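S.K.: Provided below for reference: sequence and predicted model.
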Amino acid sequence: MKKLYNIHLLLLTVPIFWGTSYVAAKIGMRDLLPLNLAIMRFVIASLLFSLILLLKKKDIYLDKKDIPQFFLLGFMAITFFYYIHYTGLQYTTSTNAGLIMATSPIFVALFCILTKQESVESHSLLGTCIAFIGVLLVITQGKISSLYHQKTLLGDSLIILNAMMWAWVTLNGKTVLGKYSPFVAMAYIHIFGTVLLLPFAFISTSLAEISLWQQLPAVGWSTILASAYLAIFCSVYSYFIWYLGVSKIGAVKTAAFNYFTPIMASLAGFTVFHEQMTGYIALGGFLVTLGVYITNQKMKLSIGRFLPMRKYKHS
């Protein structure tokens, strides 16, 4: 019981780090372009992941035939995802970003309907509608007619794209998670995604007019610390604790802790940047959390249909 209690305490730290990552990213982008911040973060994270894999030694090697799949997942989950993510954060608030990213399970449900990979029941659709209304409230501040005039519209749209991309990664990641341990799979996704990012650290492109190599001399300590925070605590530590929780108490109970992430993002944005906390944000956040919870619960039930069930005889 004491060990389970400790696991729950550790899991409570994960949404703290993931929620505050939006604030850390905004601090890092004071000196670095979005793409360059992503490169710095994941170079540090990949080095740490590599070190842990070397220390782990057992079951860390990939089959050659799986390498293209890891490259694709690395590109979608790291390279492209975080370029869009950090670009979006430049044009929206930490509060909006945290709440919108919480809708990724909603897109998982929608993708399941489109691809027929998983059955989705009526309650899941209800959750989708509730969360969608919540996102609209957050983005428009209750004024739906002014949607296209919101200052955060571009950033919010990019974060919505992020949520869709993460849903895609979640579904397509099943192909490697069925063969490799979650930590090993996530480590290689980070490493391959970073490999794809590395060339951009030395060349200027339309994605980053100034390369990371050129920006490094002017980088301040706040940006270095923000990058290290994102790499160590938001990537390596959080993923390790997350999958430790999966192994100890199961995926269903562990996943419930993710509902605290948008709350922490809102609190962090309000505390550090004094971002406005309105009644619409509070109501929208509640609806997003409620909608995601409803959808997630029903998705778990539908997945259970495909699992072997024990038959009990009634006396």
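M.R.: Received it, and whenever you're ready, just let me know what you need.
S.K.: alpha carbons only for contacts and neighbour counts from here, please
M.R.: Will do.
S.K.: wouldn't M277 be in contact with F270 here?
M.R.: Yes - with contact defined as CA atoms under 8 Å, M277 reaches F270; the gap is 6.8 Å.
S.K.: ok, those two, which is more surrounded?
M.R.: Each of M277 and F270 has its neighbours counted (other CA atoms under 10 Å); F270 has more, 17 against 13.
S.K.: what helix or strand is that one on?
M.R.: helix 261-272 (DSSP states H and E).
S.K.: C-terminal to that helix, what's the next element?
M.R.: Following helix 261-272 in sequence order, the next helix or strand is helix 279-304 (DSSP H and E).
S.K.: Pull out the buried positions in that following helix.
M.R.: By 16 or more other CA atoms under 10 Å, the buried positions in helix 279-304 come out as 280-299, 302.
S.K.: Stretch 253-266 too?
M.R.: Buried residues in stretch 253-266, counted by 16+ other CA under 10 Å: T254, F257, N258, Y259, F260, T261, P262, I263, M264, A265, S266.
S.K.: next one: stretch 192-201
M.R.: Result for stretch 192-201 [16+ other CA under 10 Å]: buried residues F192, G193, T194, V195, L196, L197, L198, F200, A201.
S.K.: From K179, how far off is the fourth one?
M.R.: With distances taken as CA to CA, to the nearest Å, V195 is found 22 Å from K179.
S.K.: likewise the last one?
M.R.: Per CA to CA, A201 is found 32 Å from K179.
S.K.: ok, V120 touching M299?
M.R.: Yes - using CA under 8 Å, V120 is in contact with M299, at 6.6 Å.
S.K.: which neighbours do these two share?
M.R.: Taking CA atoms under 8 Å, 6 or more residues apart in numbering as the contact rule, V120 and M299 both touch A109.
S.K.: let's bring in a second model and compare:
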Amino acid sequence: MNNIPPVVLLLLATILWGGNFVIGRAVANDLPPFTLAFLRWCVALIVLLPITFTALKRDWSQIKKHWIIVLILGFTGVASFNTLVYIALHYTTSINASLMNMLTPVIIYILSFIFLKEKLNRNQMIGTAISFIGVMTIISNGSLKTLQHFTFNKGDLIVIFAVILWSIYSLLVKQYAKELPGQSTFFVSITIGIIMLLPFYIHESFSTSMLIHWSVTSIFAILYTGILASIVAFIAWNTGVVRLGANRAGIYLNFIPVFASIFAVIFIGEKIISSQVIGGLLVVVGVYWTSRKINEAF
């Protein structure tokens, strides 16, 4: 991938991640959420093994030194985030779910303020408020009645919880980037996540209420999420970030709901409504506002 421009790599990653939301929605009635998550990461583990085997032996002592952090990474980033998104996609649209994912930078700022005692500047506080209004617009479908009676779609609420866990994962990756080697830690995190998902996968396999429907589509979904959305997107994103810089690369995450919306309309017949457009734009503005640099802090 060294010959590919970093912008192309970052766009490739967001295209593949945008497709992940649509795939999850498309096979919601064929593959139960824990089954899809478990099989996805099993495929990813198999593909990643020959890539990371040598590095894993070299990095093992460093990973063991921070085993609690790696355990949390496995729970939040592998076992929980995508599984909760797949559960949520039984109740909400892939467009809503992908739009909610844009909250990640804002939540990271909030978590850093609460747990790391990092100061919030005025722009971060304003941006957080704008993003919050955007999210409320999305999950209420722009209806004041929904806000008054607090009758939100439970799928949207599950996605918000998933994004909080993903933000914890992202914050830990950022905090321990120098102590933990990237690919080896990712491999071990996947292994931990698979172990955590195993009992839920077994339960779904024997459940009469959540039947698995094997088809070309369901097999494609497992291979897509396990290889393209997990491995290819991960390598493309990391390579692009290294070459372009984290700050400049971060804005490309906002392309995920763009591609997810396009795919959702084309392939599974979802419709974009005005509240999603308005709410999505507010979230983007909020995220942009929090990244603006000023000296004033609270």
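M.R.: Thanks, I have the structure now. Just so we're clear, the structure is a prediction, and the values are computed from it rather than from any experiment.
S.K.: what's the TM-score here?
M.R.: Superposed pair, TM-score by TM-score structural alignment, normalised by the length of the second structure: 0.88. Supporting alignment: 293 aligned residues with a CA RMSD of 2.6 Å.
S.K.: Skipping its backbone neighbours, what lies nearest S238 of the first structure in space?
M.R.: Of all residues not flanking S238 of the first structure in the chain, V14 sits nearest, at 5.3 Å (CA to CA, 6 or more residues apart in numbering).
S.K.: same for the helix or strand harbouring T194 of the first structure, what does it pack against?
M.R.: Secondary structure assignment for T194 of the first structure, by DSSP H and E: helix 182-197. Helix 182-197 of the first structure is packed against helix 34-56, helix 67-74, helix 238-249, with contacts defined by 3 or more CA pairs under 8 Å, 6 or more residues apart in numbering; DSSP states H and E.
S.K.: out of the ones you listed, nearest to H85 of the first structure?
M.R.: Ranking those by proximity to H85 of the first structure (CA to CA) places helix 34-56 first, at 8.2 Å.
S.K.: Just the angle for the closest one relative to helix 182-197, thanks.
M.R.: For helix 34-56 of the first structure against helix 182-197, the angle by axes from the mean of the first three to the mean of the last three CA atoms, to 10 degrees is 140 degrees.
S.K.: In the second structure, what sits opposite S145 of the first structure in the alignment?
M.R.: Superposed on the second structure with TM-score structural alignment, S145 of the first structure falls opposite K145.
S.K.: What helix or strand is its match located in?
M.R.: Per DSSP H and E: helix 144-149 holds K145 of the second structure.
S.K.: Work out the gap between that helix and the centre of the chain.
M.R.: How far helix 144-149 of the second structure lies from its chain's middle: 28 Å, per CA atoms, centre = their mean, to the nearest Å.
S.K.: List the buried residues for the helix or strand just after that helix?
M.R.: Going down the chain from helix 144-149 of the second structure, the next helix or strand is helix 154-175, by DSSP H and E. Within helix 154-175 of the second structure, the residues that qualify as buried are 155-171, 173, counting by 16+ other CA under 10 Å.
S.K.: Show me what helix 154-175 of the second structure is packed up against.
M.R.: Going by 3+ CA pairs under 8 Å, 6+ apart, helix 154-175 of the second structure lies up against helix 67-73, helix 81-88, helix 94-101, helix 104-115.
S.K.: about what we covered before: nearest to I67 of the first structure among the buried residues of stretch 253-266 of the first structure?
M.R.: Nearest to I67 of the first structure out of those is T254 (CA to CA; 28.6 Å).
S.K.: That closest one maps to what in the second structure?
M.R.: Using TM-score structural alignment, the equivalent of T254 of the first structure in the second structure is A249.
S.K.: Spit out the contact partners of its match.
M.R.: L10, G240, V241 are the contacts of A249 of the second structure under CA under 8 Å, 6+ apart.
S.K.: what do we get in the first structure for I235 of the second structure?
M.R.: Checking TM-score structural alignment: I235 of the second structure goes with F240.
S.K.: Correct me if wrong: its match contacts F183.
M.R.: Yes - using CA under 8 Å, F240 of the first structure is in contact with F183, at 6.6 Å.
S.K.: Distance check, V106 of the second structure against I251 of the second structure.
M.R.: 13 Å.
S.K.: One more: L147 of the second structure?
M.R.: 30 Å.
S.K.: Then V285 of the second structure?
M.R.: On the measure of CA to CA, V285 of the second structure and I251 of the second structure end up 11 Å apart.
S.K.: Ok, L89 of the second structure next?
M.R.: 25 Å.
S.K.: One more: L211 of the second structure?
M.R.: 39 Å.
S.K.: thinking again about what came up before, dump the helices and strands packed on helix 182-197 of the first structure to JSON lines, plus mean neighbour count and distance to I100 of the first structure.
M.R.: Listed next are these as JSON lines, based on neighbours: other CA atoms under 10 Å; distance: least, CA to CA, whole Å:
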{"stretch": "helix 34-56", "mean neighbour count": "21", "distance to I100 of the first structure": "19"}
{"stretch": "helix 67-74", "mean neighbour count": "19", "distance to I100 of the first structure": "22"}
{"stretch": "helix 238-249", "mean neighbour count": "18", "distance to I100 of the first structure": "20"}
